[in-house]
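Enquirer: For reference, the sequence and a predicted model appear below.
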Amino acid sequence: MRLNHDYVRDILLFIEKDLDYKDSSNPNYRNELPFGQLLVSDKFSKYNKEELTYALELLTKEGFIDCAKNPYFVRGSLMQADIIGLTWSGHQLLDNIRNDTVWNAVKEKSKKFGKFSLNTLATCAGQLTIALMSNPNAVQNFFDGVNNIGNMV
């Protein structure tokens, strides 16, 4: 099955936004979201459920999503997971692909050269975000540079 990178990004954004601590007087109690509820959330109503499930399974297996207890898999399929947030790695991945302008620029330019791994896209997006801190024209420079590389190939 194909991994939809936009689904990965949207799942991470959803978890970060919608899961927090219920009661600030008890910082050990966090909201839990059974993975099945995420799949039927209004946010994801127009998504392909198989691709969404696949993205969620991979994010869980790879340790980007924090669960209240160990997630339960049967023959590689996620059967039960009570999601409580993102792991450190999940936050790092999301921080690299969070900015809409950067994410769209990286995705658009990757189409010119074929498919890339999510890790490669996230690294590229992270570098572009760093460049934006010192140069407001970084996105345009990125497009120009990729066009020049494309002309050389």
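Expert: Great, that's in hand. Numbering: from 1, shown residues only.
Enquirer: C-alpha from now on. contacts and neighbour counts both.
Expert: Will do.
Enquirer: all helices for the protein, in order.
Expert: Assigned by DSSP state H, the chain shows helices spanning 5-18, 35-39, 49-61, 88-97, 100-113, 118-134, 138-152.
Enquirer: I'd like the distance from the longest one to the chain centre, please.
Expert: What it means is helix 118-134. 14 Å (Cα atoms, centre = their mean, to the nearest Å).
Enquirer: residues making contact with it?
Expert: Residues outside helix 118-134 that contact it (Cα atoms under 8 Å, 6 or more residues apart in numbering) are 5, 93, 95-97, 99, 102-103, 106-107, 110, 138-139, 142.
Enquirer: Most neighbours among the residues you listed, please name it.
Expert: With neighbours taken as other Cα atoms under 10 Å, the top of the contacts of helix 118-134 is residue 97, carrying 27 neighbours.
Enquirer: Would you check that that one makes contact with residue 106?
Expert: No. Using Cα atoms under 8 Å, residue 97 makes no contact with residue 106, being 9.2 Å away.
Enquirer: about what we covered before: and the contacts of helix 118-134, which is closest to residue 85?
Expert: residue 93 (13.5 Å; Cα to Cα).
Enquirer: How about the closest one: what's its closest non-neighbour residue?
Expert: residue 122 (6.6 Å; Cα to Cα, 6 or more residues apart in numbering).
Enquirer: also this one, for the comparison:
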Amino acid sequence: MKLKHDCVRYVLLSLEAQGIGMLQGVQLSQILPKLVNDQYSEDDITYTFLQLLDGGYINANYEKYVSGFSLIVFDITWKGHELLDSIRDDEVWKQTKKATSTLKSVSIGVLKNVASAVLTGIIKQKTGLPL
């Protein structure tokens, strides 16, 4: 399955907005109905959560069973917040996607670096600061 960058952004923004989990955590099965929409299927969102966990972008407890799995989501990690803060702004996201659109493969790390460069450029342009 392919990791959709727009879905990564959507899931992180949604987690932050909803204040998911924190101390006791929330089952993925409880979160899914709130996140599934015309753009992202249950499979898209589930896969994104699993990849965000694997990449260290969220804190969650994952257990695999013969009949399926359990994922309890607690919160976004520091690394996850760094990624989200670099891609949060709609204009930064739009320019980041445009800058990477001709490439066949872009890792989340590269995406974050491009977004940070775009953000730095916008800040320079608006403030004149030599960043």
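Expert: Sure, I can see it. Model, not experiment: these values are computed from the prediction.
Enquirer: Need the TM-score from the superposition.
Expert: After superposition, the two chains reach a TM-score (TM-score structural alignment, normalised by the length of the second structure) of 0.82; 125 aligned residues with a Cα RMSD of 2.4 Å.
Enquirer: coming back round to it: can I get the helices of the first structure in CSV including distance to residue 75 of the first structure?
Expert: Shown next, in CSV, are those (distance: least, Cα to Cα, whole Å):
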stretch, distance to residue 75 of the first structure
helix 5-18, 22
helix 35-39, 17
helix 49-61, 12
helix 88-97, 24
helix 100-113, 32
helix 118-134, 24
helix 138-152, 41
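Enquirer: Quick one: closest of the ones you listed to residue 71 of the first structure.
Expert: helix 49-61 (7.7 Å).
Enquirer: What residues sit buried inside that closest one?
Expert: Neighbour counts over helix 49-61 of the first structure (16 or more other Cα atoms under 10 Å) mark 51, 52, 53, 54, 55, 56, 57, 58, 59, 60 as buried.
Enquirer: Then stretch 116-127 of the second structure?
Expert: 116, 118, 119, 120, 121.
Enquirer: which one in the second structure is aligned with residue 124 of the first structure?
Expert: Applying TM-score structural alignment, one finds that residue 124 of the first structure aligns to residue 114 in the second structure.
Enquirer: before we move on, back to that, so which of the helices of the first structure comes closest to residue 80 of the first structure?
Expert: Going by Cα to Cα, the one of the helices of the first structure nearest residue 80 of the first structure is helix 35-39, 6.8 Å.
Enquirer: so that closest one aligns onto which residues of the second structure?
Expert: The aligned range for helix 35-39 of the first structure is 28-32, by TM-score structural alignment.
Enquirer: can you tell me the mean distance of that stretch from the first structure after alignment?
Expert: Overlaying the first structure shows stretch 28-32 of the second structure at a mean distance of 1.5 Å from the equivalent residues (mean Cα distance after the TM-score superposition for the first structure).
Enquirer: Contacts for that stretch, please.
Expert: 42, 45, 46, 70, 71, 72, 73.
Enquirer: swap the cut-off to 7 Å and go again
Expert: Outside stretch 28-32 of the second structure, the residues that touch it by Cα atoms under 7 Å, 6 or more residues apart in numbering are 42, 71, 72, 73.
Enquirer: which one in the first structure is aligned with the first one?
Expert: When the structures are aligned by TM-score structural alignment, the residue of the first structure matched to residue 42 of the second structure is residue 49.
Enquirer: what sits against residue 139 of the first structure?
Expert: Applying Cα under 7 Å, 6+ apart, no residues contact residue 139 of the first structure.
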